[in-house]
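Asker: Here is a sequence with its predicted model. Questions after.
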Amino acid sequence: MKDIILKAENISKQYRLGQVGTGTMAHDLNRWWHQVRGKENPYLKIGDTNDRSTKGESDYVWALQNINFEVERGEILGIIGKNGAGKSTLLKILSRVTAPTTGSIKFGGRVASLLEVGTGFNGEMTGRENIFLNGAILGMTKKEITAKIDEIIDFSGCERYIDTPVKRYSSGMYVRLAFAVAAFLEPDILIIDEVLAVGDAEFQKKAIGKMQDISREGGRTVLFVSHNMAAVKSLCTRGIVLENGNVKFDGKIENAVSFYLSGDSESQNKKTFSSEYDKKEFRLHEISLNPIGKSSDDVLDEYQKIEINTVFTLKDIDSKLHVTFVLNNEMGDSLFTFSHVNNKLKLNQGLNKIKCTLPEGFLNIGSYYLSLYIIENSQTTLFVEKDIMSFNVQEGEREIGSWMGKEPGFIKPKFDWLID
């Protein structure tokens, strides 16, 4: 049996655009009149999807629509998506900051949330006083807070300023103290929305380590929103991708990140070819990529060996064909050319399964495009198709506090180094 601590059912949130007070009373009266007659709210039938990049036709917009998911106790769930996808709105609903327009949420424990820098803090009160204030909001007794206060202050690194009003804190100090309060006062569900980006690398490392500890050892649940895919992959076990207010993907975190980065639910790592690739001399069946020892459904990251597989039928052994690829980056620059003839391998008549393995950690993070050339007798090009397929190399799991993001360059060869 699953131990479900949070369940969201048919969550939707509708907002009215424009200035407050322009026609709102008429809309409210219309809602009331429908309610008196036992009819549905008329404004739930209208409204545009949550796409910030387009001009809508309605005064109403659905920030979220029909969101359904469950979270198990002890699970660390990553919620990812583009700006405006509805992530913060969802977390505000889960934190009870705002109510959903439709739907319901069932909780199995106490919730602590860190939605933005300074959430729940009184600027005129000292750091110490705010610890007690936040603890009281979370339902802790003064005795329970006192027992934890030394750990909270030590973890936050703000001991020197703990008796200073927090309005004089920097944004980094704010979030350090706020996170320490939320984490150490032992909520059953901890909700974190991007605020760790304000902290420095040292604090990010401590904070994510703490979230892992409270999940593994305390059996507590964490909901984590971030645009830092390395942090998400390092911390979370499962991911939800939001797009225009809808859940587009729910599954393993590696696959969720892949879906988010590719913007497409279909695998980018496999392509099967139709009869138009059946020529007089050959037939091209399939090209696929996969991490070594895994399938093409698995994501490719910067630290893996990558296999490129080509399934190809040679119809006439006398044709002396060879398969050549050119790898291009997203700007169309050709990075290098590679072919099986460089290893003095020859195609056999009939079906051939050609495998090329790129070294571990060879390709940098980014999007790549393969162009295919079929060459006859090492001089005549029988077939060419530029950008025959594309694939993405993701950021691998990294230690929090180390360099995050893409390093300069498109390839990362491992050279031999020696120090005498």
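Answerer: Received it, and whenever you're ready, just let me know what you need. Numbering: from 1, shown residues only.
Asker: going forward, measure contacts and count neighbours with C-alpha atoms only.
Answerer: Will do.
Asker: Need the three-state assignment for Gly239.
Answerer: strand (DSSP: H, G, I helix; E, B strand; the rest coil).
Asker: and the gap between it and Pro291?
Answerer: Distance of Gly239 to Pro291, computed by Cα to Cα, to the nearest Å: 21 Å.
Asker: can you list contacts of the longest strand belonging to the chain?
Answerer: Counting by DSSP state E, the longest strand found in the chain is strand 380-394. Residues outside strand 380-394 that contact it (Cα atoms under 8 Å, 6 or more residues apart in numbering): 258, 262, 268-269, 271, 299-302, 363-376.
Asker: run the last query once more with 7 Å
Answerer: With contact meaning Cα atoms under 7 Å, 6 or more residues apart in numbering, strand 380-394 is reached by 268-269, 300-302, 364-376.
Asker: next one: stretch 330-339
Answerer: Val323, Thr324, Phe325, Val326, Leu327, Asn328, Asn329, Ser367, Tyr368.
Asker: Of those, which is the most crowded?
Answerer: Neighbour counts for these, by other Cα atoms under 10 Å, peak at Tyr368, which reaches 23 neighbours.
Asker: The structure to be compared is supplied as follows:
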Amino acid sequence: MGKDIILKAENVSKQYRLGQVGTGTLSHDLNRWWHQIRGKENPYLKIGETNDRSTKGNSDYVWALQDINFEVERGEVLGIIGKNGAGKSTLLKILSKVTAPTTGSIKSRGRIASLLEVGTGFNGEMTGRENIFLNGAILGMTKKEIASKLDEIVEFSGCQRYIDTPVKRYSSGMTVRLAFAVAAFLEPEILVIDEVLAVGDAEFQKKAIGKMQDVSKQEGRTVLFVSHNMAAIRQLCTKTIMMENGMIIFEGSTNDGIDYYLQSNQYEGYKGIYNNESVGESGFVNISLVDKENVNRTEFGFDESIVIKIKVKVARQHLKAHLGFRLVDRKERVIFTSEIKLSDKISEAGIHQFEVKLPQKFLVPNQFNLTFGLHLPNVELIDYREECLSFEIIETGSDLHIYGKNDYGCVFVDCNWGIIN
């Protein structure tokens, strides 16, 4: 049985001109026209640089997208992940026909409903009820079809009291609630969702993800979902693509995609390695953070294994010293301290390497700093490295995200729960 392809991108590229002028100068437009009437290629497609927002380029043109190819089957939920500026939103705008590709084509079968920004497609002067009918008409639905869905849309959005109030008076949270309800309930074949769910509260996010699951699994409709929330991507998506600098660098299963994202999305502000080439008679030589594959990392998923490797030089007179570290979060809260007595592990002076495995599913999503110390208790501080390593735990599948931005503590402890009848 053949694939039921509902959306296909073929060699899609999008070029922008940098600076204050959006589409190019008059001379550039005339040059394009002259090439076009002679049946020749646009001369400005041969120039332009990769879309790396962190570097200063030499060209006035940049490729926001370059040679994008993928297929989406009916009923599939495609997750699109990547750093800010990777080209995700540009791709969704092209898929939604908000803007046209410079080269390539998008082939789709069915209506596409898009939720790209807060209030996309809404008229601020019109009421919530009027905007529902406006969006339905844009999707090609009759007034009767829209009216049959009206009560469900209003109930899901939770905006009953304000449904006859102009949308310009809505908060961003209310606007995105109503916009999502309209997009989801007006039965498009393809639902395109950008990172707008981050605007809603935890209760709405949970409802929205549940609705997207129903839309894909029960109703057989297709969803394209852009998010930085790896827990939502893992929960919802059947396939994932990762973008970087306007290109697709990964396409495959969601779990593999999230692993690839975490390994490649290492923020430069974190420190995963400490080196000291001028150690005295005793002290830290090297400290590093690695994953289960022994790869140096500074971002980890909630359920990933984190290993600290410590290489330390120990003189004979320091064999009874204590070696330890302290973990502190971004609010300067001390999470825990761990320490060993060297003489319990080693008996000779020299350079020794220790490996410390942090418990999995223990540290909640947060940013952390590590401080290391080597000391003879109450006698001598031999070496002290304050906040020499730092890393982040990313939400990748716990239930903690349902609490939104509430403080759910520092660690998640799997206690021994029993039932007393």
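Answerer: In hand now; what should we look at? Quick caveat: nothing in here was measured; it's all calculated off a predicted structure.
Asker: From the contacts of strand 380-394 of the first structure, which land in strands?
Answerer: 300-301, 366-376.
Asker: Mind jotting down where the helices sit in the first structure?
Answerer: Under the criterion DSSP state H, helices of the first structure are mapped to 24-36, 87-94, 127-137, 142-156, 171-184, 201-216, 229-235, 253-262.
Asker: Can I get the ones you listed in a markdown table including distance to Leu382 of the first structure and mean neighbour count?
Answerer: A markdown table is the format used below for the helices of the first structure (distance: least, Cα to Cα, whole Å; neighbours: other Cα atoms under 10 Å):
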| stretch | distance to Leu382 of the first structure | mean neighbour count |
| --- | --- | --- |
| helix 24-36 | 68 | 12 |
| helix 87-94 | 50 | 21 |
| helix 127-137 | 71 | 20 |
| helix 142-156 | 66 | 16 |
| helix 171-184 | 61 | 22 |
| helix 201-216 | 53 | 18 |
| helix 229-235 | 42 | 22 |
| helix 253-262 | 32 | 22 |
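Asker: Relative to Pro291 of the first structure, how far out is Leu6 of the first structure?
Answerer: Counting by Cα to Cα, the gap from Leu6 of the first structure to Pro291 of the first structure is 34 Å.
Asker: same question, Leu90 of the first structure
Answerer: 34 Å.
Asker: Can you report how many residues lie near Phe391 of the second structure?
Answerer: By the measure other Cα under 10 Å, the count of residues near Phe391 of the second structure is 22.
Asker: Let me fix that, I meant to ask about Lys2 of the first structure.
Answerer: Per other Cα under 10 Å, the neighbour tally for Lys2 of the first structure reads 8.
Asker: again with Ile81 of the second structure
Answerer: By the criterion of other Cα under 10 Å, Ile81 of the second structure has 26 neighbours.
Asker: For it, list the residues it contacts.
Answerer: Counting by Cα under 7 Å, 6+ apart, Ile81 of the second structure has contacts Val226, Ser227, His228, Ile241, Met242, Met243.
Asker: Turn those into TSV, columns for neighbour count.
Answerer: As requested, the contacts of Ile81 of the second structure are exported to TSV (neighbours: other Cα atoms under 10 Å):
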residue	neighbour count
Val226	25
Ser227	20
His228	17
Ile241	22
Met242	21
Met243	23
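Asker: Still touching in the first structure? Go through those residues.
Answerer: Contacts conserved in the first structure for the contacts of Ile81 of the second structure, using both residues aligned by TM-score structural alignment, their matches' Cα atoms under 7 Å: Val226, Ile241, Met242.
Asker: How far away from the center of its chain is stretch 105-120 of the second structure?
Answerer: Here the centre of stretch 105-120 of the second structure is set off from its chain's centre by 20 Å, with Cα atoms, centre = their mean, to the nearest Å.
Asker: what do you get for stretch 80-97 of the second structure?
Answerer: That offset, for stretch 80-97 of the second structure, works out to 12 Å (Cα atoms, centre = their mean).
Asker: pretty sure Glu243 of the first structure contacts Gly84?
Answerer: No - Glu243 of the first structure is beyond contact range of Gly84, at 8.3 Å (criterion: Cα atoms under 7 Å).
Asker: These two: who's more crowded?
Answerer: Comparing Glu243 of the first structure with Gly84 by other Cα under 10 Å, the one with more neighbours is Glu243, at 23 against 17.
Asker: who are the neighbours in contact with the more buried one?
Answerer: Gly81, Ala85.
Asker: sorry, back to before: more crowded one of Leu6 and Pro291 of the first structure?
Answerer: Pro291 (21 against 18).
Asker: Based on its surroundings, how many neighbours for the residue nearest to that one when sequence neighbours are not counted?
Answerer: Nearest non-adjacent residue to Pro291 of the first structure, counting by Cα to Cα, 6 or more residues apart in numbering: Ile306, 4.6 Å away. Neighbours of Ile306 of the first structure under the rule other Cα under 10 Å: 24.
Asker: Check the one 3 residues further on too.
Answerer: Neighbour count of Asn309 of the first structure, defined by other Cα under 10 Å: 18.
Asker: Count residues in the vicinity of the nearest residue to it once chain neighbours are set aside, would you?
Answerer: Spatial nearest neighbour of Asn309 of the first structure, excluding adjacent residues (Cα to Cα, 6+ apart): Lys355 at 4.6 Å. Residues near Lys355 of the first structure, counting by other Cα under 10 Å, number 15.
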